[in-house]
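Engineer: my questions are about this predicted structure, shown below with the sequence.
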Amino acid sequence: MQQLNLPAYDYKLKNSAGTSLIFDAIRRKYVTLTPEEWVRQHFINYLIAYLHYPKSLLAVERGTTYNQLAKRTDLCVYGTHGRPVMLVECKAAQVPISAATVKQASLYNQQVKARYVVLTNGLEHYCWEVDFVTRQYLPLSQIPLFTALENNS
């Protein structure tokens, strides 16, 4: 797998029936190792180990509905109050973060209603704070610590 612009960590890999698997600490099981999953697992580790996000408040591939279509969010961070505070959309490293990617995440967030939206392909990371009154996405220079999310929600 490609080296990412995220801190390295001691991930767990195994093979099963010729398929590479990586351990997902949130779902507590091995999942198929795809380029997108590689990014997601590194980003999860970054949130927990470096930005102090509680593992218990992260949800992977939670279902949501948009225009009567079932969709799955890559990663959702919940506040201690139980409501989503951050939506994270992960792409494989070779997939550029484009206007279409931003649109996809913002459409998902219309249902989730998280105050922060993050897009990452493991090489580039973008974070916005959502102003629901003006319907604007305000770019942030960095991804906030979990304590900042809690203080602003």
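Structural biologist: Alright, I've got the coordinates.
Engineer: C-alpha only now, for contacts and for neighbours.
Structural biologist: OK.
Engineer: for the closest residue to N5 other than its chain neighbours, what are its contacts?
Structural biologist: Once flanking residues are discounted, N5 sits nearest to L123: 4.7 Å by Cα to Cα, 6 or more residues apart in numbering. Each residue near L123 by Cα atoms under 8 Å, 6 or more residues apart in numbering is listed here: L4, N5, L6, A93.
Engineer: one more to weigh against that first structure:
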Amino acid sequence: MQELNFSKFSFRFKNSENKTLIYDEIRKKFVVLQPEEWVRQHCVQYLMQEKGFPKSLINVEKELKINNLRKRYDIVVFNPDGSIHLIVECKAAKIKIDQSTFDQIARYNLALNATYLMVTNGINHYYCEMDFEAECYHFLQNIPDYSRK
């Protein structure tokens, strides 16, 4: 797999039926290693190891309904009270992040109401903080580290 713009993390791999699988600590199972999954697993490790988010507050690849359409988010980080702190949209490294990517995560956030958004293809990372009153988002240098309030 392609080297990404994240720190070096350790992963568990195995082969099954001529496919490489990577262990997902959040889902507690091996999943097929696709380019987007490679980015997602790096991002999960980044959130836990570098930003300090507890594994128990992170959720991966769950379905949500938006205007009666079924969608799947990549990563959501919850606050201890159950509200949503952060949504992460992951793309494969070869996918260019453009306005449609931000439109996608903004649509998800209409249903989820996260404070922060992150979009990454593993090479480029973009961070935003929502301004619900002005109905827009502001770009940040990074997302804040987890802190117990």
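Structural biologist: The structure has been received and is ready for your questions. Please read these numbers as outputs of a predicted model, since none were measured by experiment.
Engineer: just give the TM-score of the two.
Structural biologist: The TM-score (TM-score structural alignment, normalised by the length of the second structure) is 0.97; 149 aligned residues with a Cα RMSD of 0.9 Å.
Engineer: before we move on, back to that, helix, strand or coil: sort out the residue nearest to N5 of the first structure for me.
Structural biologist: coil (DSSP: H, G, I helix; E, B strand; the rest coil).
Engineer: which element is the spatially most central residue of the first structure on?
Structural biologist: Nearest to the geometric centre of the first structure sits V88, at 2.8 Å (Cα atoms, centre = their mean). V88 of the first structure belongs to strand 84-90 when elements are defined using DSSP states H and E.
Engineer: how far apart are that strand and its match in the second structure?
Structural biologist: Here the mean offset of strand 84-90 of the first structure against the second structure after fitting is 0.5 Å, by mean Cα distance after the TM-score superposition for the first structure.
Engineer: compared with the second structure, how much does the helix or strand following that strand deviate?
Structural biologist: Next in sequence after strand 84-90 of the first structure, counting helices and strands by DSSP H and E, comes helix 99-112. Here the mean offset of helix 99-112 of the first structure against the second structure after fitting is 0.5 Å, by mean Cα distance after the TM-score superposition for the first structure.
Engineer: residues making contact with helix 99-112 of the first structure?
Structural biologist: With contacts defined as Cα under 8 Å, 6+ apart, helix 99-112 of the first structure is touched by T64, T65, Y66, K71, T73, P84, L87, E89, V117, L119.
Engineer: read off where that helix ends up in the second structure.
Structural biologist: Counting by TM-score structural alignment, helix 99-112 of the first structure falls onto residues 99-112 of the second structure.
Engineer: what are the buried residues along that stretch?
Structural biologist: T101, F102, I105, A106, Y108, N109, L112 (16 or more other Cα atoms under 10 Å).
Engineer: that's all I had, so thanks and see you.
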